[in-house]
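> Here is a sequence with its predicted model. Questions after.
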Amino acid sequence: MSRLRPTDLAREHGISTQAVRNYERDGFLPPAERTPSGYRIYTRTHAAALRAYLALVTAHGHDAAGRIMNALHRGAVDDALAAVDRGHGQALRDRETLDAVREAVDHLTAAEPRATPGPPARRGPRTIGELAHRLGVTPATLRGWEDAGILAPARDPATGYRVYRANDVRDAELAHLLRRGGYPLEHVATVVRQIRSAGDIDALSASLEEWRRRLTARGLAMLAAATAFHAYLCLVLPDGNSGGL
């Protein structure tokens, strides 16, 4: 194999030679041989490892990329692949959350109040019984949603009873919609937190396109990382053997 210097690897990525040495020290690159005078000898395998690691950083983050490369270099190929799978699994969950939020926002913004005969619609705070009746669920269901972090009603200072204000009703309506769609409580809680952090439906709706763009960029980065990681695997495991390196 042709010999490469640390500067050869560094120049390709616009990083310092010290960074290359640090990556080797931390196990992100395989150990380099040394010349009699102590200089490191890198090869195309090290260059491929560096490309794979930096692509994984972009796609999965520094911590996950380090775990993947360290697992591979200690011969635990399945552990490395499992770490990659976890990243793809999280990306899928993020996409599902985005889709759920978008559906919920569309549902809530389309639910304009309609004029109906009779007394005006209730606008003030609701008790747990009133909200449960509105949604067609039991009070125990609302308490379960509260335990899951979906609802956070205030308490009446005089009685200690739960008080559901407009935002609580909105969150409960949203939770009811998502539960009917089959989403688990943990997922529903994530969606509700997204709406709370945005401040209101309009602010959240405005942020959805940027969220979508970030997910798209991450998905493309994961494809690029998979390509670079596979190229490195072909060098260290030319026969597809998942045994020790």
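Received, thanks. A quick note: this is a predicted structure, and the numbers were derived from the prediction, not measured.
> CA atoms for contacts and neighbours, from now on please.
Will do.
> mind listing what residue 198 touches?
residue 204 (C-alpha atoms under 8 Å, 6 or more residues apart in numbering).
> what separates it from residue 178, distance-wise?
19 Å (C-alpha to C-alpha, to the nearest Å).
> what do you get for residue 31?
Here residue 31 is placed at a distance of 51 Å from residue 178 (C-alpha to C-alpha).
> now swap in residue 235 and tell me
To residue 178, residue 235 is 47 Å away according to C-alpha to C-alpha.
> Please apply the same query to residue 134.
Distance from residue 134 to residue 178, by C-alpha to C-alpha: 16 Å.
> So those two - more neighbours on which side?
Each of residue 134 and residue 178 has its neighbours counted (other C-alpha atoms under 10 Å); residue 178 has more, 20 against 12.
> Grab the nearest non-local neighbour of the more buried one.
residue 188 (6.5 Å; C-alpha to C-alpha, 6 or more residues apart in numbering).
> Which of the three states applies to that neighbour?
Per DSSP: H, G, I helix; E, B strand; the rest coil, the secondary structure class of residue 188 is helix.
> doesn't residue 176 make contact with it?
No. Between residue 188 and residue 176 there is no contact under C-alpha atoms under 8 Å: 9.2 Å.
> Those two: which is more packed in?
residue 188 (26 against 18).
> That one and residue 101, how far apart?
From residue 188 across to residue 101, the span is 9 Å (C-alpha to C-alpha).
> mind listing the helices for the protein?
All helices of the chain, identified by DSSP state H, fall at 6-13, 17-25, 44-60, 62-73, 77-110, 128-135, 139-147, 166-180, 185-198, 201-236.
> who touches the residue lying closest to residue 51 once chain neighbours are set aside in this structure?
Nearest non-adjacent residue to residue 51, counting by C-alpha to C-alpha, 6+ apart: residue 228, 6.3 Å away. Shown in contact with residue 228 (C-alpha under 8 Å, 6+ apart): 48, 51-52, 55.
> next up, a second structure to put side by side with the first:
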Amino acid sequence: MRTTDVARESGYSAQQVRDLERLGVIPAARRSGNGYRSYTPLHVRALRAYRALATATGPVEARRLLAELRTATVTEAASAVDEVHARLARERAEVLRAQRALEGIRAEEAGGDDDFMTITQLAQALGVRSSTLRFWEEEGLVRPERVTTLRARRYGLAAIRAARVVVALRAGGYGIPAVREVMAALDGADGLEDARRILRERLDRIAARSVALLRAGTDLAAVVDATRGTPEPPA
């Protein structure tokens, strides 16, 4: 296959095919006597797998994974792909956990309880360091009350609930700016619905990545089989 043939079949431009070959996404093409590249249907499969993997994991991780699969045993290859599925499942679970915490914030506020916790107690309850809570305070994510005479922090129910949401979001892969967006939404007139929307959008993105990973499956199997001399199925 010529470079233009591979480009047409894979959905990339001819220059992108050459660039991805240079980056090691696909094996080096054989060169004919006149220097032209000669590809096989396996290169097309590798490129299609890369496109889907780049959606699922990001381009850097996709390049690393494809290079690994070309030299891995079947067991190692299956384990590597399973880990991507597991990572997406963990991200999804953390966002769902954040959603539950978000709903709990309003439900508990209706109770009007006056309980509070010290910074040490809250850190232990959340499984984070006290320094982490102080950092979140600096970033405006969690606002403790202060006992003025002692300069000691204490956290009422609203701050405790906010801290739970922050923990869930951070564990789910949210950076500080994204967490700040969610927490700011909680303070607005439509805060709860805005925060729900942000989390729903996150779940939608994870779902799209999961589907992309499924789409890569057959092409990834062809790449793995090729390393073991298994006959290549039609592209």
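That came in fine, so what should we check first? These numbers were taken from a predicted model, which means no experiment stands behind them.
> TM-score of the superposition?
The pair, once superposed, lands on a TM-score of 0.72 when counted by TM-score structural alignment, normalised by the length of the second structure; 209 aligned residues with a C-alpha RMSD of 3.3 Å.
> Which residue of the second structure sits opposite residue 63 of the first structure in the alignment?
The equivalent of residue 63 of the first structure in the second structure is residue 60 (alignment by TM-score structural alignment).
> quick one: the spatially closest residue to its match that is not a sequence neighbour and residue 25 of the second structure, what's the gap?
Computed as C-alpha to C-alpha, 6+ apart, the closest residue to residue 60 of the second structure that is not its neighbour in sequence is residue 54, at 7.7 Å. Taking C-alpha to C-alpha as the measure, residue 54 of the second structure falls 11 Å from residue 25 of the second structure.
> cool, residue 228 of the second structure as well?
Residue 228 of the second structure is 18 Å from residue 25 of the second structure, by C-alpha to C-alpha.
> Ok, residue 3 of the second structure next?
Residue 3 of the second structure is 15 Å from residue 25 of the second structure, by C-alpha to C-alpha.
> Who has more neighbours out of these two?
Counted by other C-alpha under 10 Å, residue 3 of the second structure and residue 25 do not tie: residue 25 has more neighbours, with 23 against 18.
> need the contact list for that one.
So residue 25 of the second structure contacts 46-47, 50, 63, 66-67 (C-alpha under 8 Å, 6+ apart).
> from those residues, which is closest to residue 215 of the second structure?
Nearest to residue 215 of the second structure among these, counting by C-alpha to C-alpha, is residue 50 at 10.6 Å.
> list the contacts for the counterpart of the closest one in the first structure?
Residue pairing (TM-score structural alignment): residue 50 of the second structure is matched to residue 53 of the first structure. For residue 53 of the first structure, the contact set (C-alpha under 8 Å, 6+ apart) comprises 28, 65-66, 69, 229.
> hmm, back to that, now, of the contacts of residue 25 of the second structure, which are buried?
Among the contacts of residue 25 of the second structure, those scoring as buried are 46-47, 50, 63, 66-67 (criterion: 16 or more other C-alpha atoms under 10 Å).
> List just the nearest of the residues you listed to residue 146 of the second structure.
Distance to residue 146 of the second structure across these (C-alpha to C-alpha) is lowest for residue 63, with 49.8 Å.
> Not counting its neighbours along the chain, what's nearest the closest one?
Leaving aside its sequence neighbours, residue 63 of the second structure sits nearest to residue 25 (C-alpha to C-alpha, 6+ apart; 5.4 Å).
> Over to residue 169 of the first structure?
residue 131 (7.3 Å).
> how much space between that neighbour and residue 158 of the first structure?
From residue 131 of the first structure across to residue 158 of the first structure, the span is 20 Å (C-alpha to C-alpha).
> Tell me which of those two has more neighbours.
Counted by other C-alpha under 10 Å, residue 131 of the first structure and residue 158 do not tie: residue 131 has more neighbours, with 22 against 6.
> which one in the second structure is aligned with that one?
Aligning on TM-score structural alignment places residue 131 of the first structure opposite residue 116 in the second structure.
> Residue 150 of the second structure - how many residues pack around it?
Counted by other C-alpha under 10 Å, the residues lying close to residue 150 of the second structure total 7.
> aligned partner of it in the first structure?
Looks like residue 150 of the second structure aligns to residue 159 there (TM-score structural alignment).
> Ok, residue 161 of the second structure next?
Under the alignment (TM-score structural alignment), residue 161 of the second structure maps onto residue 170 of the first structure.
> show me what contacts residue 162 of the first structure?
Contact analysis of residue 162 of the first structure by C-alpha under 8 Å, 6+ apart lists 127-128, 153-156.
> Look up how far residue 32 of the first structure lies from the residue nearest to residue 51 of the first structure.
Distance from residue 228 of the first structure to residue 32 of the first structure, by C-alpha to C-alpha: 20 Å.
> Next: residue 110 of the first structure.
As for residue 110 of the first structure, its distance to residue 32 of the first structure is 62 Å (criterion: C-alpha to C-alpha).
> So between those two, which is more surrounded?
Between residue 110 of the first structure and residue 32, residue 32 has the larger neighbour count (other C-alpha under 10 Å), namely 15 against 9.
> OK, contacts around that one?
24, 40-42.
> Please pull up the equivalent of it in the second structure.
Under the alignment by TM-score structural alignment, residue 32 of the first structure pairs with residue 29 in the second structure.
> distance of that match from residue 3 of the second structure?
Taken as C-alpha to C-alpha, the span from residue 29 of the second structure to residue 3 of the second structure is 9 Å.
> Now do the shared contacts for those two.
37-39.
> Show me which of these are buried.
Neighbour-count burial (16+ other C-alpha under 10 Å) applied to those gives residue 39.
> CSV for the shared contacts of residue 29 and residue 3 of the second structure, including distance to residue 121 of the second structure?
Rendered in CSV, the data for those read as follows (distance: C-alpha to C-alpha, whole Å):
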residue, distance to residue 121 of the second structure
37, 65
38, 65
39, 62
